[in-house]
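Engineer: Structure for this input, please:
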Amino acid sequence: MFGVFSALLFLILTVYCMSVYPGGIVTDHYSEGYDFFKNYFSDLGRTHDFLGRSNFTSMVIFMTLVTLIGLATIFYYVTAPYFFSNTALCRKLSVYGSVMGFITGIGYIGIAFTPADLLLPMHLVFVQIAFNSFFVAVILYSIAIYKNPAYPNFYAYVYLMYALVLGCYILIMLFGPSGRTPEGIGIQASSQKMVVYSQILCMMIQAYGSWMLNNKIDKEGVTVVD
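Structural biologist: Modelled structure (predicted):
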């Protein structure tokens, strides 16, 4: 349950990071503290705030947390195809989905190690890699689960609901109002919170589903492999 532990740690410690963030948003460098609806998560990983004040504590914690999330994502998707080896279609969908999940994990680790105030272009590249690859992974796994008679369809529906949220966020990132304007910053930052917290919930549910299915295999001998 490494993924669940990492997700819970992220939820708890990012709140602490928000509490020690000195202040400033893209459109108002003099604002005090962390504005939940106008600061990005990436602001927690800055080396300094917008006025040059040190953000060391928040940066170190945020970097560690996002790296853990990346590693947990990689671990989950490396092991997930085990549950989808009963048909050729499920096997292919799960393997392709796991490749995209692996790329997602790399994207998260890249986000962690490219502070937005030092390496913004690379940081944004990793953001796009993480969210776009995960969208593909979610779609592929929702189909794989639906086609797998041993896997409850509930988990496919959870993936599809999250795919809708993530798809909307990707469209907002690409075509929504600029996050560098007073009008756009609230939309971009708030939608980012929505998609990140939704993803955490989605993956905690998926991890629980995998754990339950694994227990069922051990106890009842459910066939998920050739």
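
Engineer: switch to C-alpha atoms for all contacts and neighbour counts from now on
Structural biologist: Noted.

Engineer: Which residue comes closest to T181 once chain neighbours are left out?
Structural biologist: Counting by C-alpha to C-alpha, 6 or more residues apart in numbering, T181 lies nearest to T27, which is 6.3 Å off, once chain neighbours are set aside.

Engineer: OK, contacts around that neighbour?
Structural biologist: By C-alpha atoms under 8 Å, 6 or more residues apart in numbering, the contact set of T27 is 180-182, 185.

Engineer: repeat that with 10 Å
Structural biologist: The contact partners of T27, by C-alpha atoms under 10 Å, 6 or more residues apart in numbering, come to 38-39, 50, 179-185.

Engineer: Beyond the longest strand belonging to the chain, next helix or strand please.
Structural biologist: Longest strand of the chain, by residue count under DSSP state E: strand 28-32. From strand 28-32 onward toward the C-terminus, using DSSP states H and E, the following helix or strand is helix 56-79.

Engineer: one more, for comparison:
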Amino acid sequence: MTENKKFSLEYLSYRLPYYGVIIFIIFNFIAMILYPGGTYQNPDLEIYKFTQNYFSDLGRTLTMDQTQNFFSSFIFNNSLLMIGILFGLFYYFLPNLFICNSSAHLLSKIASGIAITSGIAFAGVGLTPSDLYLDGHMFFVRWAFRSFFIASVIFIIAIYKAEEWDNKYSIIYIGFTLILLLYILIMDFGPKGKESMQGLIIQVVAQKTIAMAFIISVYMKSKGALEIYKQKTLN
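Structural biologist: Below you'll find the predicted structure:
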């Protein structure tokens, strides 16, 4: 690969998500340490409880007991903005790796357009702290996961049809999509976190699980995209 290709915007769009998720993990770890504490069921708690605090709690300007949460919220919300931007950039260029089959290329364009709106929604989550703009915050949360679920279903078909992509990536998308569907069902129909401790733990653990699934899938998709991009530029 030439130096110009290596540092092109398209190359970076496939490479940066890998580093982005690492930065996201580090930023969230720091935000958890800096979080003053408090959950919906235990507002007086003085630490971030991994099984009782949502990620969104880190982005609140005030904790449940009205303690200032500037540093944690600043770090967390900016990490979501970063993820949203990288998400959009990745999916903007991704259809370029689905060019050998016309139907796969069309499906990848449709799926990428939907996935970009998911990236916008993740950025929107970071711009709407739940203690200030709860309705807007929940709108972006639901939009982010639902739109990406639709995009993932379409990508399963696109990858299966594409000559460039190994079918193992279709299997990865299937596994991730099933986990995502389960999370959406728990989020919509599971016990409410504000109503009981059991409900809170179920919702929070489900959220942490889908976050880990996102991180693993982003790593795998970034790796696959880079491999195909390198092959394409060598031809």
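
Engineer: now for the contacts of T27 of structure 1, which pair is the farthest apart?
Structural biologist: Greatest spatial distance among these (C-alpha to C-alpha): F50 and E183, at 19.1 Å.

Engineer: Those two: which has the busier surroundings?
Structural biologist: For F50 of structure 1 versus E183, neighbours defined as other C-alpha atoms under 10 Å are more numerous around F50 (21 against 12).

Engineer: before we move on, the earlier item: out of the contacts of T27 of structure 1, which are inside helices?
Structural biologist: Counted as lying in helices by DSSP state H, out of these, are 182-185.

Engineer: Would you reformat the residues you listed as JSON lines and include distance to I145 of structure 1?
Structural biologist: What follows is the ones in helices among the contacts of T27 of structure 1, written out as JSON lines (distance: C-alpha to C-alpha, whole Å):
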{"residue": "P182", "distance to I145 of structure 1": "42"}
{"residue": "E183", "distance to I145 of structure 1": "40"}
{"residue": "G184", "distance to I145 of structure 1": "37"}
{"residue": "I185", "distance to I145 of structure 1": "37"}
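
Engineer: These, buried ones only, as a ChimeraX selection?
Structural biologist: In ChimeraX, this line selects whichever of these come out buried by 16 or more other C-alpha atoms under 10 Å:
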select :184,185
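
Engineer: so which of the ones in helices among the contacts of T27 of structure 1 would you say is closest to T14 of structure 1?
Structural biologist: Closest approach between those and T14 of structure 1, by C-alpha to C-alpha: I185, at 19.8 Å.

Engineer: Need the counterpart of that closest one in structure 2.
Structural biologist: By TM-score structural alignment, I185 of structure 1 lines up with L200 in structure 2.

Engineer: dump the residue contacts of that match.
Structural biologist: Counted by C-alpha under 10 Å, 6+ apart, L200 of structure 2 has contacts 39-41, 51-54, 190-194, 206.

Engineer: Just the helices from structure 2, written as ranges.
Structural biologist: 3-6, 9-34, 55-58, 70-93, 102-127, 134-161, 167-189, 197-234.

Engineer: Centre of the chain to the second one, how far?
Structural biologist: This points to helix 9-34 of structure 2. Centroid separation between helix 9-34 of structure 2 and its chain, computed with C-alpha atoms, centre = their mean, to the nearest Å, is 11 Å.

Engineer: Equivalent analysis for stretch 197-217 of structure 1, please.
Structural biologist: The chain centre lies 15 Å from the centre of stretch 197-217 of structure 1; the measure is C-alpha atoms, centre = their mean.

Engineer: cool, and stretch 228-235 of structure 2?
Structural biologist: Distance of stretch 228-235 of structure 2 from the chain centroid (C-alpha atoms, centre = their mean) equals 27 Å.

Engineer: likewise stretch 29-49 of structure 2?
Structural biologist: 22 Å.

Engineer: so who does the counterpart of Y34 of structure 1 in structure 2 touch?
Structural biologist: Residue correspondence to structure 2 (TM-score structural alignment): Y34 of structure 1 is matched to Y48. Listed by C-alpha under 10 Å, 6+ apart, the contact partners of Y48 of structure 2 are 31-39, 54-55, 57-58.

Engineer: Looking at those, which is nearest A115 of structure 2?
Structural biologist: F55 (21.1 Å).

Engineer: In this structure the closest one contacts F27, no?
Structural biologist: No. Shown here, F55 of structure 2 and F27 do not form a contact pair, counting by C-alpha atoms under 10 Å, at 11.7 Å.

Engineer: in stretch 193-205 of structure 1, what counts as buried?
Structural biologist: 193, 195, 198-205.

Engineer: Stretch 146-154 of structure 1 aligns to what range in structure 2?
Structural biologist: Counting by TM-score structural alignment, stretch 146-154 of structure 1 sits on residues 160-168 of structure 2.
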